[in-house]
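>>> Sequence first, predicted coordinates after that:
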Amino acid sequence: MSIQTALNAALSGLRATQQQAALTSHNISNATTAGFVRKELALSTSVTAGHGSGVRVDGVARRVDELLIRDARFEQSRFTAQETRASALADYAAVLGQPQDERSVATAVAKLQQAFDRLHGMPDDGAAQAAVVDRAQALVRNLHGAAEAATAVRMDARNRLSASVDQVNRALVRISELNGTIATQQAKGADTSDLLDERDRLLDTVSEEIGIRTYTRDNGQVVVMTRNGETLLDRELAPGAQPLQLIGTDLVAGGTILSANPDRDIQSGRIMGYVQAATQDMPRALAQLDALAAGIVKRFQDAEDNPAAAGLFTDAGAALDPLATAGLAGRIAVNAAVQGNAWRVQSGVQAATPLPPGDQTQIKAFIGAFTATGPFSAPDMPGTATLGDYATTMVSTQQGYRTTAEADMKTRRISADALQSARLNRDGVNIDDEMQKLLLIEQSYGASAQVIQAAGRMIDTLLSIRG
């Protein structure tokens, strides 16, 4: 090997170790940066005329496991969907309470029945009559509160859904910009590793909001689709573009409505949780409450002389219309006829004059409203039941939805955390490993420097001989 060759090899080694040191320092400084992937310098042997002439830097290598990333995103997306839905159900269940709680609808029904039982034993007692009216009003307030809670949770889910859609669209526009930059830089042979990190972070963000599939073209650009195959990003997007749209209550991608069947079309992500809460869970809760309110109004109308006229409970002052029960839990009211005329709970709300003292006929009819079994029409609820049994079942069923959703959420969290840890361990930065690399780089740098020193001494010797 000539002195010139030795110098060139040593100088190439110095340049390579310099870049390695800079890249390793870059790794260490970003060890805690979310989504940062460990970078390595791709090196190969430089060959001149069939002989090794040093080291060649081929570029910055960013080696990731695409299958692991795909699985980690999917599990994280399934977790965020279940977390969102569980949170919505928990907010409603917290207001509804457990069947035995003071604030629950089931307890309010039971206490009204108890008030009528006490009145049966003392039909002429004014305090007992007033207690029945108070318990009836408490039941109405309870139903109103539950309906307001379900409506509030539904509206919150819709608002959060809109914000989530906006976030996805902003991320997709930025990904589109990065696609163009990455394709241009790769064509020039420039380093795009940090740009790829940023794009992956944005894809992680999108996948938390909605389940996605991705594939990368040969030019480095990524195509993004929903999990059912609707395209979200396949070309350059203009600033402010909306590949994902919320039209009314419908989520639309590529002209296809996704929210009609979120389990099939959306499959995962917070958006799925919001859609389920807004279009399935809370409407079902309201339907169950409306069915209970309709049952209460009808049973007490049937206990009166004229079952077609308003009874103790009304639909905003009117008799029940069986074809217009939607929203009844928010409209149900105690008949104004008993306000200041508590004697009507002993004689009948429709009565013109009080019954004789001690007459329990009408009170027995009212108590019969609690013991009779009648039809109910609501999802996941019994077709026939007493008022008390229906109320208890309704509260228990809603709590069951919550506990099931929370259990599923915990299961998803374990799986998502495991895959995220595996991804971080494989692609992230281990500071101990990077410090070990710095020691090796230092030794390599020292070796190359010694070669240059030795070559320098040899040149000095040659020059002195020639002199």
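Perfect, I can see it now.
>>> going forward, measure contacts and count neighbours with C-alpha atoms only.
Will do.
>>> OK, contacts around Ala416?
72, 75-76, 79 (C-alpha atoms under 8 Å, 6 or more residues apart in numbering).
>>> which residues of this protein fall in strands?
40-48, 51-61, 212-216, 222-226, 231-233, 244-247, 250-253, 256-257, 313-315, 332-334, 374-375, 384-385 (DSSP state E).
>>> Tabulate these (JSON lines), appending distance to Ala93.
Shown next, in JSON lines, are the strands of the chain (distance: least, C-alpha to C-alpha, whole Å):
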{"stretch": "strand 40-48", "distance to Ala93": "51"}
{"stretch": "strand 51-61", "distance to Ala93": "51"}
{"stretch": "strand 212-216", "distance to Ala93": "31"}
{"stretch": "strand 222-226", "distance to Ala93": "32"}
{"stretch": "strand 231-233", "distance to Ala93": "35"}
{"stretch": "strand 244-247", "distance to Ala93": "28"}
{"stretch": "strand 250-253", "distance to Ala93": "26"}
{"stretch": "strand 256-257", "distance to Ala93": "30"}
{"stretch": "strand 313-315", "distance to Ala93": "25"}
{"stretch": "strand 332-334", "distance to Ala93": "21"}
{"stretch": "strand 374-375", "distance to Ala93": "25"}
{"stretch": "strand 384-385", "distance to Ala93": "22"}
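>>> try this one next to it:
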Amino acid sequence: MNLTSALSIATGGIANINTQLALISQNVANAGTAGYATEVSTQSSIVGDGVGFGVRTGVAQRQIDQALTDSLTVQNATVSNLATTQTALQAIDSVLGTVGDGNDLGSLVGALQDSFSTLLTDPGSQAAQSAVVSAAGTLAGDINTLSASLTQQRTTAQQTLQSEVDTLNQTLGTIGQLSDKIMAATAVGHATADLENQRDAAVQTLSSLVGVKTIQQANGDLLVYTSSGTQLPIHGTSAPFSIAGGSTQPASYYPGGGLSGILLNGQDVTAGMTGGEIGANLALRDQTIPTAQAELDEFSVNLTSRFAAQGLTLFTDGSGSVPTLGGPPVQAGYVGYAASIQVNPAVQAQPSLVRDGTDTIAGSATGASAFTPNPATGPSGFSTLISRVLSYALGSDAQAGVPQPGFNTTGLGPGGTLTAQFSGAATLASYASGITSTLSAQSNTVTSQLSTEQSVQTALQNQVASVSGVNVDTEMSKMITLQNAYSANARVITVAQSMFNTILQATE
């Protein structure tokens, strides 16, 4: 080997070392960057006729396990979905009260029952009559508050969906732009590691919005699909997804009831948008919250009708009317009634009506027995109505041996498409407790699932980090090795220069 070859080899080695040092510097700088995969320099020996002529520096590549990364992408969608659901359910749970603590629906029904029991001991007591009205008002107010909370969380889901669709479009655009650059660089043999890291970060953002899976193409492009198989466009369109605004009052529903689905280039793809925050908010808006509202409406109308059937219109809507029963759908006449239920204004004005009654009941073999209200000149100790309320309105029978009409459990909601999450309740108190316990159980289940899935997510993140993450100690070790190699190559150059100088001096 001549001096020129030795000098060339050493110079190439230093150039290669400088490239690797630059990568180490970049890796260390991104050690705390989420999703960043360590980049490594590639090099190969230059050999001619069996003789080494140095090293060729190739394009930087990422240290990555694609299968692990794909698993983490799927897990991110699961965790985001549960976290979004948990936030909404916990907000609702905060106004539910706790079964048995005196502040839940079932306990408030019990408090109303207790007030009637106290009144039975002294029907003429004005204080006891007012206490009944007060207990009824507390119960109605709690129903109103819970209904308002449900509507608020549904509104939040709808508004959040609109912003999430905007973010979805922006993220798809980012992935498309990066893919264009990666394809262009791949075509001319340039490094794409930095661009791929940026694209992976965008894919992780996308996975928090909706469940996705990706397929890398040989030319550097990326195919993106939802978990249900819908391909997501990343090229050629700025805003492929859209969702219209709409009212989230109890009478609104999707599809066909004033609420929009998610459209992809004008086609409804709502059913395929599962997982992630978008999937969670769709489920909250269209299923979870409307079902809870329907159950609350069912409780409210039965509370009203069972009292009225015994001769006491204790509850009405905001206009002082009793909702109309019947359908279809079964709740057509009282969708959203829980938001307006109140104590009958006539009873508020004249509390003695809780003793005397408000309506004459003709009686029915399949319903309540006959009842005539206590006249204005009737006895102050009149207790017939109070006994009817305690035995029947708050019991499981409409009269002795005649079961109360059952609570509707199917065909619920404004569209008649919802099904209650529990059944079998016979009394107002048991149905009220069912609402509270079911929603609380839902919240607890989601919280437990979230904790489990977050543990899985953390384990996957650690596995990905062990393969792709930047290990600063390892990078520093590489740097020391490269510094030593740099010194060796520099020494070769120094010796070669010295020998050249010696040769030049000898020829003078």
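Arrived safely. Because the structure is predicted, anything quoted here is derived from the model rather than measured.
>>> TM-score of the superposition?
TM-score for the superposed chains, counting by TM-score structural alignment, normalised by the length of the first structure: 0.94, backed by 455 aligned residues with a C-alpha RMSD of 1.7 Å.
>>> coming back round to it: mind listing which of the contacts of Ala416 of the first structure are in helices?
Per DSSP state H, helices hold the following members of the contacts of Ala416 of the first structure: 72, 75-76, 79.
>>> now, among these, which is nearest to Ala49 of the first structure?
Closest approach between those and Ala49 of the first structure, by C-alpha to C-alpha: Ala72, at 47.9 Å.
>>> I'd like the distance between that closest one and Glu208 of the first structure.
Going from Ala72 of the first structure to Glu208 of the first structure by C-alpha to C-alpha, to the nearest Å gives 11 Å.
>>> ranges for the helices of the stretch 101-250 of the second structure?
Shown for the stretch 101-250 of the second structure, the helices assigned by DSSP state H, counting those that start in this stretch span residues 105-121, 126-187, 193-209.
>>> can you tell which of these is closest to Leu282 of the second structure?
helix 126-187 (7.3 Å).
>>> mean shift between that closest one and the first structure?
With mean C-alpha distance after the TM-score superposition for the first structure, helix 126-187 of the second structure departs from the first structure by a mean of 0.9 Å once superposed.
>>> and that helix, what does it pack onto?
Here helix 126-187 of the second structure touches helix 66-96, helix 105-121, helix 193-209, strand 241-242, helix 276-283, helix 289-309, strand 342-343, helix 353-356, going by 3 or more C-alpha pairs under 8 Å, 6 or more residues apart in numbering; DSSP states H and E.
>>> would you turn those into CSV with mean neighbour count?
Output for those, formatted as CSV (neighbours: other C-alpha atoms under 10 Å):
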stretch, mean neighbour count
helix 66-96, 21
helix 105-121, 21
helix 193-209, 21
strand 241-242, 20
helix 276-283, 26
helix 289-309, 25
strand 342-343, 26
helix 353-356, 26
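>>> and Thr481 of the second structure, which of the ones you listed is closest to it?
Going by C-alpha to C-alpha, the one of those nearest Thr481 of the second structure is helix 193-209, 23.3 Å.
>>> Check which helices and strands the closest one sits against.
Partner elements for helix 193-209 of the second structure (3+ C-alpha pairs under 8 Å, 6+ apart): helix 66-96, helix 126-187, helix 276-283.
>>> let's go with 6 Å and repeat that
helix 66-96, helix 276-283 (3 or more C-alpha pairs under 6 Å, 6 or more residues apart in numbering; DSSP states H and E).
>>> so how far does that helix sit from its counterpart in the first structure?
Looks like 0.9 Å for helix 193-209 of the second structure (mean C-alpha distance after the TM-score superposition for the first structure).
>>> For the stretch 301-450 of the first structure, which segments are assigned as helices?
328-331, 344-347, 361-371, 387-427, 431-466.
>>> and the third one, how far out from the chain's middle?
It refers to helix 361-371 of the first structure. The chain centre lies 47 Å from the centre of helix 361-371 of the first structure; the measure is C-alpha atoms, centre = their mean, to the nearest Å.
>>> ok, and for that helix, which residues are buried?
By 16 or more other C-alpha atoms under 10 Å, the buried positions in helix 361-371 of the first structure come out as 362-370.
>>> Repeat that for the last one.
When burial is assessed from 16+ other C-alpha under 10 Å, helix 431-466 of the first structure yields the following buried residues: 431, 434, 438, 441, 444-445, 448-449, 451-452, 455.
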